[in-house]
Structures are given as C-alpha cells and as structure tokens.
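I would like the atomic coordinates for the input below:
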Amino acid sequence: MMQQYLSIKERYPDALLFYRMGDFYEMFFEDAQLASGVLEITLTSRNKHDESPVPMCGVPYRAAQAYISRLIESGYKVAICDQVEDPKAAKGLVKREVVRVVTPGMIVEDELLDAKTNNFILALSRHQHITGLASLDISTGAFRLTETADRNAIIDEIMRVAPREMLLPESLNADAAFTPFIKENLISAITVMEDRLFEFAGSRQRLLKQFDTLSLEGFGCESMKAGVGAAGALIHYVSETQCQKLEHLSAVQTYFLGQFLVVDDQSCRNLELSGNIRTGSRQGTLLGILDQTVTAMGGRLMAHWLRYPQLDPAPIQVRFDAVADAVGQMQTRRDLRESLKPVRDLERLGSKISMGHGNARDLTALKRSIQALTDVFSVLSSLSAAPYTYDRDTTKLHALADLIHRAIREDAPPVISEGGMIREGYDNGLDELIRISKDGKGWLAELEAKERNTTGINSLKVRYNKVFGYYIEVSRTHSESVPDHYIRKQTLVNAERYITDELKHFESRVLNAADQRNDLEMNIFVSIRDRVKAHHADIREVARFIARVDCLTTFAEVAQNNGYCRPKINTEGILEIREGRHPVVEKLITGERFVPNSIVMDNLKNQVLIITGPNMAGKSTVLRQVALVTIMAQMGSFVPAEKANIAITDRIFTRVGALDNLSAGQSTFMVEMQETANIVNNATEKSLVILDEIGRGTSTYDGLSIAWAVAEHLHDLNGTGTRTLFATHYHELTELENQLDRVKNYNIAVKEWNDEIIFLRKLVEGGTNRSYGIQVARLAGIPEPVIRRSKVILAQIEAGMHPRAAENNEAGTGSKKRKGHIQLGLFSPMERKLLESLQMLDLSRMTPIDALNLLNELQIKAQSDVN
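This is a model prediction of the structure:
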C-alpha cells in the first residue's frame, strides 16, 4: 500500500495527496505534517513502534469537501486519489488513481465559490515583444484571450481579471522586471510550467482538438501567437488536473483591450467600484448599488460589465433601449424579476454536470430552472427591445426537464453511490429490485415473530449490520432456550448472535438485490447525466440570455427607484451632467439632503476645471461622481442626474488621497508621485483625469510647483489636452485660468455665520482664496484654546509678522519686528503684477532713460500695494 501511495505521490509533488482508504482520505509523511497543522487535526503515525514511524493524518470521506476548502483557501493544491475498482472484485491491492487535482483556479463546487463572482485561472505567454493573456473560469466555461505589446496594459488586465491562480512559462517567471511585481502585488498561487507548453504550434493543436475545429479563424485568434500560447497552456493544465477533456469548453472569446474603458486597479479602489476602502466588502460601492440582480449569473455579468464598460456607442445604445423599455413597463418588469427568482445558476450547473461532478440534486435544480423559463419567456413577450428576444429553440431543454422529472426523485440524497435517486416506475428492472428490498423488511418482521413464537424467547431480535450481515440476537439469560439449528456467530457481554440456513439464504437474496439496485441506479443516473451533458451548449446559451435580461431589468429597477435619467453618448469630448448625484453617497448620507451639482466639460473652453474649497465641503464627492456617472453610462446604465451627455472615455485616472506604503518603503509623497506619473505618462485626449490634491506630501513650494506643472501638462497634452478635474488647496492654481485657454475655476460654496461655516455643497464658478481650515478644525473636535491660538497666529502671519516676534514686541522685550512677509503661496498678488510687467518688456528697444522711468513706476506700484 505504501509503495502504491509513494508512486502516486511522485507524480504530484506540488499537491497534497488525499489517498482513499475505506471511509477516509489519508495523508502521509510531509503531507500529513503540513495538513494537520493547517486543518488543526490530529497527527498520528503508522507503525508507531518502528524506529521511523510514518506521520499520518486523515479526514472522513463524506466531510472531505470542507477540509479541501480550507486547504485551497490557504493556497495549496489537493490531488484526490480514489479507489477505481470494486474492493470486492480486486485481486490483492485495490487499484487507486488521482481522479482530479483541486487548485484555487480549478473549483466547481458551489460551497467553495462565491455565487456572484467568477473564479478565474489566468495564463501568460510571450512571443517576441507581444504578451498573451488567457483566462478561464472552469465553473462557468468562460474562456477568453487577448494580447498586447504594452506591458502596463497586461498588468492592468491581470488586476482587472483578478485571478485566483496563474500559470507562467519558465522564461517569463525569470523576468526580473515583470514577475516580482505580479508575485508581490497580485497573486501568490502561481504555477510555473515548461516553455514548450506555451509554444504556438502545440497550443494551437490543443485548442483545435478541444474545439473540434480545423482552424481558429472562427474565434478571431488564428494569428495571435502569444494569446493562443497562453490559451493552449491553460487547456493543457486543465486536462492534467481534471483528468478528462472538458467538453463544456467549446469556444474561446477573443477580445482586445482597446474595446473597453480602462479603470486601473488603483482608480478602481479610489472610486470604490466593487470593494469599499475600509473593509473591501460590496457595501458602500457602486456595485453594491447597481447589483440588485436576482440570479447568480446576472450578478457575475453585472460585475463584468462594471469592469469592462463599452467604448463603442452602438452596444451602449442597445442597452439603453432595453433599460428604457423595462422602465416604461414597471409591472411587466417586476413580474419578470419575480419569474427569474426560481432560476438557479444554469452556467455552473451545466459545467458541473458536463464534468461529471453533478449529483441528483443538481439535475433537479436544472429541471426546476428550465421549467421556470416558461414563465420568464411568457413575460418577456411584452418587452420589445432586441435584448429581450431569444431566438433559439428551447424544445430540447424542456424535453430534458421532463426526462429529469420522470427519472429523478425530488428527495434524492447528495451522494450518488448509495441509491435512492431514481423514481419508481421509471425502470422495470429497478422496480423489481426495489420490491425485493421492501419485501425483505416485511419478511424479517415475520421471521422475528415466528422465531419468538417457536422458541418462546420474547426478547429475540432479527437485525442487520455491515460487518456481520443479518443475524438473530438472544440475550444471555435465554441462551439455554436456543434451538440446535442456530449457529453461533458472535458472543457479546450480554447477548449471543446466531445465524440460520434460512437467514443466510435470505441475506444472499436481499444483499444481492441491494447491490444490484445501487449499481443499476448509478448506471441509470449516469446515462441521464450524459444526455443532459450532450445539451450543454443549449444550457449555456440560455444561461447567458437570462444573465443579460437580469442585468438590464436590474438597471431599469435601480433607475426607477433612484430617479436616474437616460444619458446621451457623444464622441466629441462633451461631458455635461446637470444636477448630477453620487450614486453611493446619496444612499448613505443621513440627516441632510444630498445636494446635486452640475458639471460641463469639453475640449474647447472647459477642459481643465480647478476646484477649490475647504475640506469636508464636498470636492471629493463631486470629482468621484463625475467618474462614476461616466462608468455607469458606458456600462449601459441610466445615471443619477436630471440630464447627462457623456463623452466616450477611453481611460479614467484618479489620484485621490494617499497612504504610506511602509512595507515597500514608500512615503505618502512617493505614492502620490507614482500615481501622478502613471497619469501624465498614459492619459490620452479621450481620458478623464480626477486629481484630488497633488503635492501635499512635501513642502508648500515643491508641492505647488509640481501641481502647477502637472496641470499645465494635462492642459497641453499631445497638443489637445485631456479632460481634468483638479481639486486643490493651492489657491494659486486659480491663476491658470488667466494663462491657459481651456482652464476654468470652480469652488464649493460655503457660508460664514458667527465665525462658523455652513457647507452648501454647491459647485459654483470662480475660485476662492480661503481654506477655512480653522473652522474645519473646530468641527473635527480640536479644543477651543487651540482654535483661538490658531486665529492669533493666522492674523500675525497674514500681517507679515513672525508669531514669536510679534509676541515679543507686544511684551516690550525690545525684539524687532521681523522684516518681510511670511510667504505661504508661491506668488503674492503684488509679485504677480511685477512679474507680468517684467515679462512684457522688450529690452532690445528700451533706452536707458526708458528703463529708469519704468523702474520708478514699478517702485511706486510696489509701495502702493504694500500700503
């Protein structure tokens, strides 16, 4: 047995081997030591009295799934080694084989998966200067590939896919400029494979064999050598770990990164698209607001649409039409959403059944889902938009549902090897075996009554267990009354167990019937499952249709419940939002009304908006809501505004807040600068840039100069500029409106009253030169003595005095007033005027007397400004 174990383990060195022995999965040696610690189970040993006992631990076969889940969550792989022949028929050692390797990216069990989240494994490949990427969710059959020469775009795409596991070729794993970033920032479950498995020729052949086609032209990837290399390596890995050809992987979707709006991972976090910054949960996110889907498939598609908003106006308009149709028919929409509720996860059910992992309960869930489609399609007939039309024949699906209904019991057990799955009346041979089993129970009762009467032993019992089979049990006190034809089988403390020829004959008949019944039930069940498997393509297509219907009607439900409008879409760079609202904040605030705001941006006059105002006034909310409204519109959703005209945007960049990344040795300022560098290096004229402060992590002069230069760069980008919302406390930046053609100043209005401020939350034209920092400090709970002292110091600085020097003068110490002004900004108004005058001079044409006269004028102007 140990030789068999070691030979199997040798083929799976990177996995924990679950070795089936009876009712347990056993682990030995290093596997046992590691697993016992992770699973917190007892570590024992085999051959305890030997000099070198073998470490050993085990988990019950029936409870194995929970233990496997814990190991996968901890980043381990599990090779499941089962008995592949009947122990009764085995000659010598029972044959065992690994039937499946469970890895973080190779999971199909519902209890190990989040219903509304895809579980991707991702592979990378490189061909010359091109990097290919392929991703697969084995539980749904979603299989996609792409490629690009842009390494940063590949990083963005990896983070957008968010895989649970990655495959890398040896050469790419050795790339010191690429792989360490992946390992440190993205994912730790990485499998490195030989480069030959990623080569185009071999990968292409594996894909052709998988899809049973002559070329990859139909999938649009025949010439994509890097992408095909990654996809072919994935297929190899799947066949090796699942020990079968996965027939539900019948196509691959080719896509290009330029088809979708890109929101990099940092911006995704800043905007809280799918995980809030504090806990990472969906609560308080855009996805949390939009995802009111009623099916698991719809939930996954909604998350996909959020990360892949469209750039092509045509499909966006198709979604708008469908949402408008559902908004206009409220009762129909609600009837439809109600009819969708009984539909289970058809994608994952179909995949699970196709892989041979589905049980009788999965077939029953499939049946109920197909039956529910009748009501779904009936209600859909009232909606006219194109996405609500299903043009495929569902007759075969309903025939499958009828087959399952006739064959599978509603109360079938979750285990398929112990019978009890098939309805009586479906198969005559099975019915006969069931009758024998049922009659056996009555026969045993009759035998027990007869033997009691014959022997006069009223406590006599006829029983059964798996070890001894059927037996007659008599208490020790009545052993003298036992007839001679009873054959003693077992002696207990208080009883004796016997068998008789009659009981042995019955046992043979009944047990054979029970075994035959289980075998026949299994054969019937597998044949039905195979018939379902043959129609996986039909199940997949209707699943995708239901997911799309669920998402579109959810958009309509959310739009009507929250007062959203249908936006217009344009390609002219116009971004106009009238009375727009933040979709998340408006649902979370309490105690006050959300104040809507309007934004107008274009590429002619309003391209860069400088937004000033105090902290807590709402600058960040305005910035984020513009980005979120843009994303929602390009998803095909209505938006929180009275009116909106949204420019097609290729990328959204955000620089919002910053935290020290101490583990990487990075300060707040370094994080700020890295995010800013990403923006200035990658933004295009079709991008939307959100900047919420730049330069706060360094000195005033440095920070202001960097902020100024960045604003100029974005205004002049590629000669056309890019749409930018720039919130800042550097009021000097408002001067850019006078120097650059497409810069406009805005501020968040506040009202002063009794030395306090009231936040009006309204965005108005014009800049402001006050930050109201002391008033905000009071609101934050700074003690009143500190507030009073701050006011005194502020007054002294504004008067051009050093605080300590001013106090010394007032105290009569004789200290002199400090000359000069405590310069907080980069340019004072006086200095700015002088600089402007100097910049306009033409020295080549100026005479000495002209220069003296001008110098006199500047002196008079400077003195008048000081006074």
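
hey, let's count contacts and neighbours off CA atoms from now on
OK.

Give me the most central residue, this structure.
Within the chain, one residue has its C-alpha closest to the average C-alpha position: by Cα atoms, centre = their mean, that is residue 117, at 5.1 Å.

secondary structure element for that residue?
When elements are assigned from DSSP states H and E, residue 117 belongs to no helix and no strand.

what about it, distance to residue 333?
Distance of residue 117 to residue 333, given as Cα to Cα, to the nearest Å: 25 Å.

cool, and residue 398?
In this view, residue 398 and residue 333 are 24 Å apart by Cα to Cα.

Repeat that for residue 2.
Using Cα to Cα, we find residue 2 at a distance of 62 Å from residue 333.

now swap in residue 518 and tell me
To residue 333, residue 518 is 47 Å away according to Cα to Cα.

what's next to stretch 495-506, contact-wise?
Counting by Cα atoms under 8 Å, 6 or more residues apart in numbering, the neighbours of stretch 495-506 from elsewhere in the structure are 470-476, 479, 485-491.

hmm, which of those are the buried ones?
The neighbour-count test (16 or more other Cα atoms under 10 Å) marks 470-475, 488 as buried among those.

Where does residue 496 fall, secondary structure wise?
Counting by DSSP H and E, residue 496 is found in strand 495-499.

Heading C-terminal from that strand, find the next helix or strand.
Reading on from strand 495-499 to the C-terminus, the next helix or strand found by DSSP H and E is helix 501-533.

if we can go back for a sec, touching, the residue nearest to the centre of the chain and residue 302? I think so.
No. Counting by Cα atoms under 8 Å, residue 117 stays clear of residue 302, with 9.8 Å between them.

one more to line up against the first:
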Amino acid sequence: MMRQYRRIKQDHGDAILFFRLGDFYEMFEKDAKEASALLNLTLTNRQNVPMCGIPYHASHNYIARLLKAGRKIAICEQITLPEGGRGIAERRVVEIITPGTVVDEDFLEKNSNNYLVSIGSTKTQFALAYIDLSTGDFQTTSFPWENRIEMLKKELARLAPKELLIQNTLCEDDPGVGRILDEYPDSMIGRYPDWSYDIETSGALLRKQLGVSNLKGFGIDEADPALLPIGVLLEYLEDTSKSLLRHVLSLKLYRGDDFVGLDESTQKNLELVKNLQDGGRKYTLLDVLDHTKTSIGARMLKKWLLSPLFDKKAIEERQLGADALYRNQLLLSSVREILSGVLDLERLSARVAMDRAHAKDLAAIKQSLLAAESLQELMSDWFNPWTTDAEKKAAINDVQSLLERAIHEDPSILLTEGRLIKTGFNKELDRLKNLKQNSQKVLESYLDEEKEQTKIGNLRIKYNRIIGYYLEVTKGNLSQVPKHFIRRQSLVGSERYTTDRLVELETKISGTTDQIIDLERELFLEVRHAVQERVPAILKLASWIGWLDCLCSLAQAATIHGYIKPSITNSPKIAIDDGRHPVVESYLPAGEFIPNSTHIDPRDVSFALITGPNMAGKSTYLRQVALITLMAQIGSFVPAREAEIGLVDRIYCRVGASDNLARGESTFLVEMNETAHILRSSTSKSLIIMDEVGRGTSTNDGLSIAWAVTEHLLEQSAKVLFATHFHELTFIEHPKKQNLALSIAEHGDEIVFLKKVKPGAVNHSYGIHVAKLAGVPREVVQRAEAILKKLLEHERQDALPEANDRIEEPQTSLFDQDDLLLKEIASVDVNSITPVEALNLINRWKLELNKQE
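Got it, this is the predicted structure:
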C-alpha cells in the first residue's frame, strides 16, 4: 500500500494527500508531520512511517483549516475494492482543492467572491486575469508595462485574491512586483515558467472552453495581450477540478478607464469595504449601504463599490431602478421579502455544472426559482428581462417544472440513503417503494403470528446495521422462547433472536431497498444532467436577481438615512449642498451630524485649501466629499440636501499614512509615494483629497513640499480638497484657489469645535488645546504654552516665498528627477553588457547623483 501511496504522492508533491483508507483519510511521512502541526492531530509511527488521520465524515472542517492556512489538498479515493476483500484497492486523486478553486459552500465566504488570479507579461504589456470558479465570474485586462505597479496594487486590493498564479520572471526579476506579492502572505502563490504564458496557446484554450471558433463575439482580438495569463489559469483549473467547467461560459475584457480609478490607498483610506482599525466590515461604506437579501446581491454590491461607473447612461439606469423602488415603498418591501427566499443560485449552478451538487442543492434551486417566478410577476416590464428572452424563460420554466416533479421535499445529501426522488416521478421506483412498504406490513403480520404462538405479549421486531432484523425478548419471557428461535445477541435485560422466516423476509426487503437506492441515484443523476444543460439560463436569472437586490439595497439605504438622488452630469462641477458623511452620521443620533456644503468647479474654483485644528472635522469633511461622489457614481442616492456630481475619472484619497514594513517604507516615504503617484497620474477630471501633506518630516521641508504640491495641483486644474496645518499656504494667491476653514468658538481658554466649514482661514492649530482635551498632564501643557510663546516671538512672516515664485532647491526633487539619467538607465541592455561594464555604469551614475546632493 505504501508503494501505491508514494506513487500517487509523487504526482502531487505540492499538496497534502488525503489518502482514503476505509472511513478515514490518512496522511503519511512529510504530509503527516505538516498536517499534524496545522490541525493539532496526534502524530503516530507505524514501521517508522509517520502518520496521522481524520474521519472521512469530518473532513470538511479539517480541509477548511488547511485552506485557511494556504495549503493545497489532494483527495485520493478508493475507486474499486479488491475481489474477495484481499489485495490493494484501486485509488486515484479525484479532486485537488486549493484556496482559489473551491466551490463547496463550507469553504466559502457567502458574501465575498473567491478569486484566483493569473498574472503575466510581455516586454511592453502586463496582463491580469481572474476567475471566481464558484460563480463563473471570469475577466481579464492588460495595461502598459510602465503602469504595472500601480495597476497591480489597485487590482489586487480590489480583488483580494485567495490564490495567485505568477509568471516566474516577475517574481525573480521585478522587485516591485515581488514587494507587492509579499503583502499577500495568506494567498497561495504558484510560479509558472515564461513559456507557459503564451497568447496563441491561451487563445486556443479559451476558444475550447467557451465553445467558439473565434473570440469576436466577446470583443477580444486574437492577439490581445489580455489573453496572456488565461492559458495558465484554464490549465490549472482543469488539473485541480478534475471536471468540466460548464458554467464558465463567457469572458469579460475590461480596461482601466471603464471604471473610476480607485488606487490601493484610496480604497483603504475611504474604508469602503474594510475599516482601518481591524480590517472588519463595521464602520465602512459597505456596512451602511448593504441591505441586500441574497448572497448574489451582497457580492455584486461590493463589486459596485470598488468599481464605480464612468458612464453617465449606466449610472442613470441604476438610479432609475433605485428611484422607482424608493418611490414605491410597498413594492420595495414586497420585493425584499421575496428576495429573502432566494438562495445562492450562482454557486448552486456552479456545483451543478461541475457534478458536485447533491439533492439538497437541487431543492435549493427549486425554492429559488419559485421565488424568482414571484418576482417576475411582481415587477414591471422595465425590470423584467425575461419579457424579451423567451428562450431562457422557457429553460427556467423547464427546470422549475422538472425539479418540482422530481426532487424530494426533504432530500438526503448522500446518494446512498435514498430519499432523493418524489413519489410519482417514476413508475418503477413507485413499484419498488410499494413493495418495500408491503414488506413492512408482512413483517408486522409475521410478528403478530409469533406473538400468538409464543404468548410473548411484548415481543418486538427491531433492526440495526450489524445484525439486521431481529426479535427482541425480555429476560422475564425467556422461558417462553420456542425452539425455532436462533439466538443472535445477549444483552443485560434482553436476548435477540432470528428465525428462518425472518431471514427470508429480510433478504427480500434488503434487496428491494438496494434496488430503490440504485434507481434513485440513477434518476437523480439524470435530473442533475438536465439542470446542467440549463445552467446558462439560471446564471442569467441569478445576475438579474443580484442586480435587483442591489437596487433594493440602495433604495432601502436611501429610505433609512434620508438620502436624495443626485444629478449626474458630464460637466467638471461638483456641487453638494449640506452633505453628510454616510458612515459617521449612521453612528450618531438622528440630526446630530453637522452638514457641510462643497462647491468645486475647475472653470471657477478648483482648489479648496482647508485649515482648522485637530478634532475640528477636516478629515471627516474630506472623506465625506469623496464618498458622496463615489456613491453617486455607483448609482446610489447620497447624504445631502441637493447634489450635482460631474463625473470624475479617478478618486485619490491621501488621508493619513502609516509605515509599510512589508515594503520597507517609512511613514513619510509612504506619504511621498502616494503624493508622487497622484501628481503623475491624476487628470483634470480627477477628484483629489489630500490631508496633511508634508507632516512626516521637518517643518521647513514639509512646508516646502506642501507649497510646491499646491502650486502644481493649481496648474493642473483637477478638483482638489487640500487640508493642512501649514497656515502659511493660505497666503498663496491664485484665481482658482479658495480658503476654507473649520470654524471654532473660543470661550476664554476653552475652544468649541463647531464642525462647520466656512470661507476663510484659521491661523492657529490649537494643538495645545487638543492636548489638554486629551488629558495631557497639566505641567506638560503649561510648558508647551511657554515654548510656543517663545517660538512665536521668533516667527518671521516675510520669510515665506511669494506665490508661484520658483526657488532653486539644493535638495533633489522627489518628483522631477534627471530625465537624461533615467533615459540612459532605461536604455541599457542588461543581457549584452559585461559585469565590469555594469559596475562602471553604476559608479558613474552614483557620481552624477552625488553631485545633486
């Protein structure tokens, strides 16, 4: 047997092999040592072979723990038993379970997608494809090589993949990519050779999977670099799933400009789906807006939040649906009630397509289709896509009718217990069931005969799996036992017997039961296959249900929180009257949040410089504007009295910073990286939120950087809200700049934060007042006041530069490096120069850089 184990293990060296032995999965040698440590199992030795095991029926719990630890599991089953019970059973790996390929609901988060990502590159293009095998969501994109770091960070933050497949040279030769991957220690990462990333091979595999002769119907050119990582992904899925992927029916090609750009730090700082405290969902925008009733809708809403639309028509279509539901509260309530009866049709369909669905899954599909039928009857033609797709509507009706007739009301999960198929669906099955029922009556009749003959009034016929049917006689009646009773077992208070007649009846009943189980299994598989053929229609229905659920969720959020429908325009203007922070206000008593207005229009004023003390509400105000804009561009209502949102192509939120140990970056370097990224990639259509730029270094350096950044953004004419403690920046004069301040009220030595934005500037930070409020010891506060007084006496206002004065800086700029030197470095062919030449070049570059210090 160990030879068989080692032969199978040799083909699955990177997986923990679950080797089926009877009712257990056993692990041996290296796998046993690793699994025993991860699963807290007892490690034993047999003939110097380390081993441990888990019960077959409890395997799901252990598999889930291994997946969470980022491990791959190969399931090796007994395929056939040896004749006569001797010899070695035939075994083979029937499934490989990995974090990114699971479809079993026990291993999935119901409200989050489970993405497997594949990444590859050419010399000029970088490509990323991803799939959620549990839903069939399959997409790909590509972008220029020089944008790879920005795009990879953004996409991985959005997708939160459970597993990554990476072109090997990217890991070895691209430090930027390597540092990003280091930030995903919980994601399983597989490396693949360069030759496996081939556009032509990927195209052929994709056409085979989608069942088409060309990809024109999907809007994909055969030479599109976005195809590059797809081949590795599809081959990996084929190797691991060991089944056809009948639900992977289409591929969506997307580009970066299809949606509003949200980089990694913006997604994090706006706390869209994870909070900054513990990474949980509480205190996030998702937590406020998510009133979905289905897992399909919950996953879709999360995707909407991370991919706001940049298409006015598409936004207004969502608005139209949400508004119709918002205005008809009775309809909204009825739809949400019906939606609560819809189970996860996407993932149920995936399991059907992959031959993983059991009878309870089909019963869940039946229940969901009944609810969907009620939804279609309730909704208007505008909401109901089935009025124009008769073919798919007919397919849905066929599935619903079949499942209603075929599947038992309370079916078994196992195929070996019966109770799968309804009475009336199959005549032969009904005949066998009747025969079994009649056999039970024969047993009862036989028992009556024995009672009459033996005069044992409490004689019983019972059954267990060990000895089958038996007659039970209590100790007090043993003297009445007749000679034809054959003893089977002796217990403390009774004896168990059989008879020739009982054995005969048991044989007949058992044979009938086996026939029923076999026929039910056969019929169930036929029904499942029929449902498989209609999976495309079910998936389309599931998508519509998710979309409807999202609209209901937005309408419900608007109802609860008093949101209004914003006006969406193609102008550059953002006008928000009495806007509110959607998350902060949801945790305050009604009416307590103080609203503030925002008016930015690059044709007039594009840059708002905001001053005010700590705790005055600057960061809340900044995030509020970004969140309202984002909410408008997913089609949501917004927290304001009135709002006009001109479409933005990107939202940048540089609010706060912390060091990044994984990337080896200090707090200030993180801040400067984010600032540099904004200055280089933002456009005149972008919304930029910046808070305390330059605070992580010395005062003079920080002020200089903040001043220069302000001037740069003013020239660019993007929509900017810039909060700062550098009050000197308020003296910058520019026709597109306005000064705003968070107002306060002073009462002697005390201050009150009014949380209201007004025109003007605050020339004091009130930091010592805030320290006092925080409970800093009195003697420390008094000393700080004395030091501040002394510093203010030496302050010289005339030392500030005039607005737009260009000052020659002795310090190397973080943003304008020597272009000639960069071009020379980029042009070097590292494959053709010798090591000595490389050292000479590096030395010359170092000397040139030192001249700039």
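
What's the TM-score once they're superposed?
The TM-score (TM-score structural alignment, normalised by the length of the second structure) is 0.88; 800 aligned residues with a Cα RMSD of 2.8 Å.

ok so, going back, map the residue nearest to the centre of the first structure onto the second structure.
When the structures are aligned by TM-score structural alignment, the residue of the second structure matched to residue 117 of the first structure is residue 112.

So that match versus residue 639 of the second structure, what's the distance?
Computed as Cα to Cα, the residue 112 of the second structure to residue 639 of the second structure distance reads 26 Å.

go on, residue 364 of the second structure?
Computed as Cα to Cα, the residue 364 of the second structure to residue 639 of the second structure distance reads 38 Å.

who has more neighbours, these two?
A direct count of neighbours by other Cα atoms under 10 Å for residue 364 of the second structure and residue 639 places residue 639 higher, at 29 against 18.

any idea how far residue 581 of the second structure is from the more buried one?
Going from residue 639 of the second structure to residue 581 of the second structure by Cα to Cα gives 7 Å.

Please apply the same query to residue 30 of the second structure.
Residue 30 of the second structure is 54 Å from residue 581 of the second structure, by Cα to Cα.

now residue 10 of the second structure
Here residue 10 of the second structure is placed at a distance of 57 Å from residue 581 of the second structure (Cα to Cα).

Same drill for those two, tell me which one is more crowded.
Remark: of residue 10 of the second structure and residue 581, residue 581 carries more neighbours, 24 against 9, as counted by other Cα under 10 Å.

residue contacts, that one?
For residue 581 of the second structure, the contacting residues are 620-621, 623-625, 627-628, 639, by Cα under 8 Å, 6+ apart.

For these, which entry has the maximal number of neighbours?
residue 639 (29 neighbours).

ok, how many other residues are close to the nearest residue to it once chain neighbours are set aside?
With sequence-adjacent residues excluded and distances taken as Cα to Cα, 6 or more residues apart in numbering, residue 639 of the second structure is closest to residue 563, at 4.6 Å. Using other Cα under 10 Å, residue 563 of the second structure has 22 neighbouring residues.

next one: residue 861 of the first structure
15.

Mind listing what's buried along the host helix or strand of it?
Counting by DSSP H and E, the element that carries residue 861 of the first structure is helix 848-866. Of the residues in helix 848-866 of the first structure, those with enough neighbours to count as buried (16+ other Cα under 10 Å) are 854, 858.

Residue 550 of the second structure in helix, strand or coil?
helix (DSSP: H, G, I helix; E, B strand; the rest coil).

What separation do you get for the residue lying closest to residue 283 of the first structure once chain neighbours are set aside and residue 469 of the first structure?
Distances taken as Cα to Cα, 6+ apart place residue 276 nearest to residue 283 of the first structure, at 6.8 Å, with adjacent residues excluded. Residue 276 of the first structure is 60 Å from residue 469 of the first structure, where distance means Cα to Cα.

Overlap in contacts, residue 117 and residue 302 of the first structure.
Counting by Cα under 8 Å, 6+ apart, nothing touches both residue 117 of the first structure and residue 302.

Wait, residue 702 of the second structure touches residue 696, no?
Yes. Counting by Cα under 8 Å, residue 702 of the second structure does reach residue 696; the two are 7.2 Å apart.
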